[in-house]
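J.: Based on what follows, work out the 3D shape:
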Amino acid sequence: MRRIIFGIMLLGCMVQGAFAQNLGIKGLVRDSQNKEPLEFANVVLQTMDSMFITGTTTDEKGNFVLDKMKSGDYLLAVSSLGYETQYVSLKGFNKSVTLGDIPMENASVSLDGVTVSASNTSSRSDRKLVFPSDRQVKASTNGMDLLQQLMLPKIQVNPLSNEIKIPGNGEVQLRINGVKVELDEVKALLPSDIIRLEYHDNPGLRYGNAEVVLDYIVRRPETGGSFSVDMSQGVNALWGEHRVSGKINHKKSEFGASYRIGPRDFYGLSRDNEEIFHLGDGTVLHRKEEGEPAHGRMFMHNLNLNYSVQDQEKYLFNATFRYWSNHQPHWDYRGILSNQENLSDYVDMVDLNSSDNQVPALDLYYQRNLKNDQTLVFNVVGTYNRTSSHRFYQESRGEDLLTDINNRVSGNKYSVIGEGIYEKKLGNGNRLSTGIRHTQSFSNNEYRNGHDYNTRMNQSESFLYGEFKGKARKLDYTLGVGVSRSYYKQDGTDDSYQYYTFNPRFTLQYALPGQSFIRLRGYVGNSSPSLGNLSAIEQVIDSLQLQRGNPQLEAYMRYRLALTYEYQKGIFYTNLDGAYEYLPNPIMDEKYQEGNKIIQTWDNQKNWQRLTGSAMFRIGPIKDILQFSFTGGVNHYISNGNTYSHRYTNWYCEAQASLTWKKFMLMYQMNTNWNWFWGETLEGGENIQMFMARYNHKNLSLGVGAINPFSDNYKVKTENWNQYASYKKAMYIKESSRLFVVSLTYNFSFGRTYKAGQKRLNNADNDSGVMSTGK
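T.: Here you go, the predicted structure:
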């Protein structure tokens, strides 16, 4: 009997002990601002001395469960990309517990030393925080490669022309830690150093008229440095992209340098051009230019030297010297011009062009972090833009020289941009910012073409703005207003203007269930005439056409309204975007008769409108191997001039796929041309296809690829629909089709410990101030 009672007591103790060891923890993780559940958040249970016990992730409704736990003292850590990690103390844990809601606060996450296994996007009302996955980092060799892998809405990466564009000809600003940079500085970034990409598809007033801002947030080591070599070379043509860069860090200081050269040498450059002229005497001339292979050669150089010093809690000073050069000794066209009404009436034509452009710039930046979440920033940029060009054009019949044009242009432009910004965080995601920017430009240009012209011009832009970002439950809103002043004066003439404009802007973004939102954005901007178009000079184009500047041009306004819907769930992502733009009195091209000559010029026309829509679908990565995206869109243009009215609709699409397996990467990209219609001129985009295969081993990457492998020629089309002088033109580069490329990249770095402070301004002057001419 005693044995039975003892056995029952022992069994009871064992059952009680078993239940005591089967404890559970439940909870619900939410965004603290919009109260939406966070799916795929990481939940880790650890001891008080940070030893890992177990972990899980939240489901699509934000719930998590940890079971079969033992009693003890624990610390629960909840983390998600784009949010501050939250810690819950479970000291004396001895029974199952339901924690309820765990709110997650937004944060600019550094992620130093963290490997992201799957790409993650955290949306804000003014930007997206895009965290590249480990797969995407390993598949990339530089910052531009990584951008291709991320497959962001609107973004089109063109490795052939070395450009990053968006449909519709909008402005794309590139930044590193907040400061505007050139593409070559982005290409000098090591993918492993990139913490995240901040994709501003709703940029504020400080960014001017930019439609998209891409800000690379990168790490900054305290000691050590890095070295990188990136080389891509055409096998069957002289086409290359070669870069070397390095950084050295010591305590608070960082020294950096990069150099890039991009050679191009083509012997299959040609042009076809069909023109119809209605001359002042009532005659009509229909002629066609049939191009012959000619020479195109250019060398692009970029040098960047940088020094910065920072105390991450107090200040950051940065000095950057940039030098950009494009030497183009040959961009030549040869062919036959024939009268289509009488094919025996033809002439030989040569159109030889050369140019040289050099732009050194010095950028000084200082940021001071003040008390109570305040920031003060100053930025000064000085630029010298030196331009020279030579155009030699002849039409001849046998030994008889019928047309002889020899244009030489030399330009010198000096500019200084100064800017100051004050920002104050007000809590709960609210922010107040205000700033002032002033640009002062002087140009001195010489034109030699049988007549000698000298122009001296003075142009300035001032802009003062204030902006408030706030939140009301699920609605994020941004309200801003700016006031701008534009001034222009041409020495030796009475030509001048002074304008003041009012620039309001608003954004309303409403959070929908899951990771989706709808956003309405509207703004009013302004545009000033370019110095080249304002020049009071005349240049000869060919035997029938002249080009004249127009000093009477006036600044004009821009009105834009855009609606965006975005949805993301797991590996699926969709972005739908539509916009309407209206520009009254825009500066657009026009032509008119003057005797038996056609005059090309610019004027303030009636209005220009564009309706645009796009849809993007992305899936991936599938099992961390395959990622695919497709974008389709349309642009409908309405161009109403003083003497013309045109309509044009352009459909375009883009597809991209990326496959990564172990150390191998395979990428395919296809773009159909998106075209831009402005005034009476249609500028066609390029049809591009590209394959790339790459093998990565530690710090070394070897690749092979093909550009436009299924086409026997590369072409860009341009049309003009003017009633007096219309044309249909196509430019060909034989070597840019079926161009096979080999690449080699070597990256080496050491001593990575923490990220750089963020620079916040973006100033540059890329307008040479020179009027260009040619066919």
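J.: can we go C-alpha only for contacts and neighbour counts from here?
T.: OK.
J.: Helix, strand, or coil at M9?
T.: Of the three states, M9 takes helix according to DSSP: H, G, I helix; E, B strand; the rest coil.
J.: how close does it get to A18?
T.: Look at M9 and A18: by CA to CA, to the nearest Å, they are 14 Å apart.
J.: Please provide the structure for the following sequence as well, for comparison with the first:
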Amino acid sequence: MHNKAITLSIIVAFATTSFAKTGTDSVSITEISGPIPTDTTMTDIMLGEITVKAPRVLHKADMDVLYPSETAVKSSQNGISLLKFLMIPTLTVNELTGSVRSSGQDVEIRINGRKASSDQLQTIQPSTIKRVEWIDDAGLRYGDATAVLNIIVTNPSFGGSLMTQGMQSLNQAWGNGYADLKINHGRSQWAIGAVGRYTNHIDSHREYSETFTRPDDTAVTRTETPLGGYLSMTNLTPKMSYNYINPEKTVVWIGVNLNKEWPTVRSNTGLLSLSSGDGNIILHEKESRSGLRPKFNAYVEHNLPHSQTIALDIDTSVLNGRSVHDYRESNPYEDVITDVHTSIKDRQQNISIEGNYIKRFNDKRLTAGAQYSGSRSRAERESGSLSRQRQERAYMFSEYFQRVGKVSLTAGIGAQYSHISIGENDDTETSSWALRPRIAASYRLNNSSQFRLSLTSRTSTPTPSQTDTGIQQIDGFQYQIGNPDLYAYNTYSIKMQYNFTFPRITGQLDGRWNRAPHAIAPFMTWEGDRLVTSFENSRGHTSWQIALSPQVDIVPGMITAKGTIRLYTAKSTGTGYAHTFRCISGDASVTATYRGFILSASYESNPSTLWGETVSRSEQLSTIMAGYRWKGFTFIGGLFMPFTRYSMGSESLNRYNTNRNMLRSSGFDRMPVVQIAYNFNWGKQKRASQKLINAEDDMQQSTAAGR
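T.: Alright, predicted model coming up:
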């Protein structure tokens, strides 16, 4: 660890020295006297008939605001590809997988303030994106989100747009695509489209070994030699939406979609060898999940006199799904030793209602809101057992922002009430109250340096799988059962951040501390010949992380490179264990553009994390892509995993079951892909609807327990 600290110090010292030696900034920005309004929707400041354009990156007190350059817009075929050209230092975007992450965690995406998905981001015309708001320290109004990416777009008042895209592997049954049509008339816009992905029997295998230790310290080790396996995942989401805009007064947005997920399958076959020498075992294991989810969302926003806004958001959905786990052991003569089949049929209903009130002043802002979310779940097994669960949550908050000279202060508090009922007649009930204070401060030393500090908390509730009292058999002697006595827990966080903006070099240095005193985690016990996994509110989880994320304009307007290096340490304690884990992770990417030609390469070593007694090892990804844009067409070819082998997995540190599970896929390694996209739009431009708040149902499907 000492050597790691020295390495990081050298990197920081080198970066600081480089900054000091750099010349003056070539960008000239007109100074504006007087306070700038705190409304984040402002992009330009009108001075008579003169418009002062904002800089490419504007570091505000609570967010970074980025304005796409003309080169970035011309080089992008949709919203998600534009994010890559913005080169936000801590943001990692992968067009092949559709992932948008920061520090290894998924980023909450919003379009005009309305929560969206990366699939929806793909159907945005780059030319309609007015600015991007990057909030990597989300406030109370964003709930449990740790980072938020808000895309502010405009849309034609007359005419419309058509966007299509298809990506296909040249040697595997893998691909994705979308089609989206928007029609505008006056203050109304209609949109219809679909997004889909398919992965069909991609070759994969599992590297697996485990050691079982009984209470009397006798142990046996089983090592799995892979014989084969595959991955499959196919889904399709048709969607429709309508929005009405009465400028400066009222906005209405209504949307429906239907997500169909065909069985997402992970299948493995292996040869188990036992340290006891009892003979080899042929193992077949298969996990699958499928479902159908219709969803409806309605949003209304109305501006009142004296810079006041009220907004209401309603979101509801229904899930009908199935989760299946099959586990079979046999000897070389195909005599069955163990045969386990678990099938869970799910039905879940969810609704979320949220209302916000915002009052703006010259250098102040007051935000208050309330949210209710409720879910009903019913899980039925083929064996006939039935589990029912009801969860309700009420959340209220108020947050106040004020600027005082070079310092901006935010203070707020939220209160959350959680209630969980389990059983046909609410046989088991738990409820809890939790306060969620938040304090944040921002100080701008000069035009090149900004410091941020925040203290926050968030509340997490048990999932249906963690509280399900139905017994699930995993293999010959492993079982899982939920704990209905689990209760919600709080996570407390401190974040310190330094943003630097120097000529041709920008970036961020941040440190984070998280503490969850009663985090929910699995634990294992022997009950006779059975090894049973259940869940508990543990004695706590603590993590520390420090990250440096520089970005360099190698050739301004043509070649840009960025990267991140992270040091992560975590400690978890619970029944019979206390573990400490450390890792180094990072990512790097370079993008070059010239007269319609595009070249990009990326490498991601996502962070491994410790939770309870499990170390989760995230995906290791790399890509290289080259393309050309001609009129409305984009042609791209590239390789997935050109520099690394695809891998992701986990390790169990439990004293009774120590195992290592690593998934690899030869099908993804050096997989060639081609993409063709076509964009066409017509009509005049106007301001698009903005959705200031979002009510989102938190749907968690039951999962058949597996290894």
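J.: How alike are these chains, TM-score-wise?
T.: The TM-score (TM-score structural alignment, normalised by the length of structure 2) is 0.92; 674 aligned residues with a CA RMSD of 2.1 Å.
J.: Without its sequence neighbours, what residue ends up closest to the most centrally placed residue in structure 1?
T.: Closest residue to the average C-alpha location of structure 1: V172 at 3.7 Å, with CA atoms, centre = their mean. Excluding the flanking residues, the one nearest V172 of structure 1 by CA to CA, 6 or more residues apart in numbering is V212, at 5.0 Å.
J.: Alignment lookup: the one you found to structure 2.
T.: Here V212 of structure 1 is matched to A147 in structure 2, going by TM-score structural alignment.
J.: before we move on, the earlier item: need the contact list for the residue mapped onto the residue nearest to the centre of structure 1 from structure 2.
T.: Aligning on TM-score structural alignment places V172 of structure 1 opposite V107 in structure 2. Residues near V107 of structure 2 by CA atoms under 8 Å, 6 or more residues apart in numbering: V100, R101, A145, T146, A147, V148, L149.
J.: any idea whether the third one is helix, strand or coil?
T.: I take that to be A145 of structure 2. Here A145 of structure 2 is recorded as coil under three-state DSSP.
J.: my read is G532 of structure 1 is in a helix, agree?
T.: Yes - per three-state DSSP, G532 of structure 1 lies within a helix segment.
J.: Residue in structure 2 paired with it?
T.: Aligned partner of G532 of structure 1 by TM-score structural alignment: S465.
J.: show me where structure 1 has helices.
T.: Taking DSSP state H as the criterion, structure 1 carries its helices at 2-20, 134-138, 143-150, 183-187, 531-534.
J.: so which of the contacts of V107 of structure 2 hold up in structure 1?
T.: For those, the contacts that are reproduced in structure 1, applying both residues aligned by TM-score structural alignment, their matches' CA atoms under 8 Å, are V100, R101, A145, T146, A147, V148, L149.
J.: now these as a markdown table including neighbour count and distance to A488 of structure 2?
T.: Output for these, formatted as a markdown table (neighbours: other CA atoms under 10 Å; distance: CA to CA, whole Å):
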| residue | neighbour count | distance to A488 of structure 2 |
| --- | --- | --- |
| V100 | 22 | 28 |
| R101 | 17 | 26 |
| A145 | 18 | 17 |
| T146 | 17 | 18 |
| A147 | 22 | 22 |
| V148 | 23 | 24 |
| L149 | 24 | 27 |
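J.: Output the helices of structure 1 as JSON lines; include the columns mean neighbour count and distance to A257 of structure 1.
T.: Putting the helices of structure 1 into JSON lines (neighbours: other CA atoms under 10 Å; distance: least, CA to CA, whole Å) gives the following:
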{"stretch": "helix 2-20", "mean neighbour count": "11", "distance to A257 of structure 1": "62"}
{"stretch": "helix 134-138", "mean neighbour count": "23", "distance to A257 of structure 1": "23"}
{"stretch": "helix 143-150", "mean neighbour count": "22", "distance to A257 of structure 1": "16"}
{"stretch": "helix 183-187", "mean neighbour count": "20", "distance to A257 of structure 1": "10"}
{"stretch": "helix 531-534", "mean neighbour count": "23", "distance to A257 of structure 1": "33"}
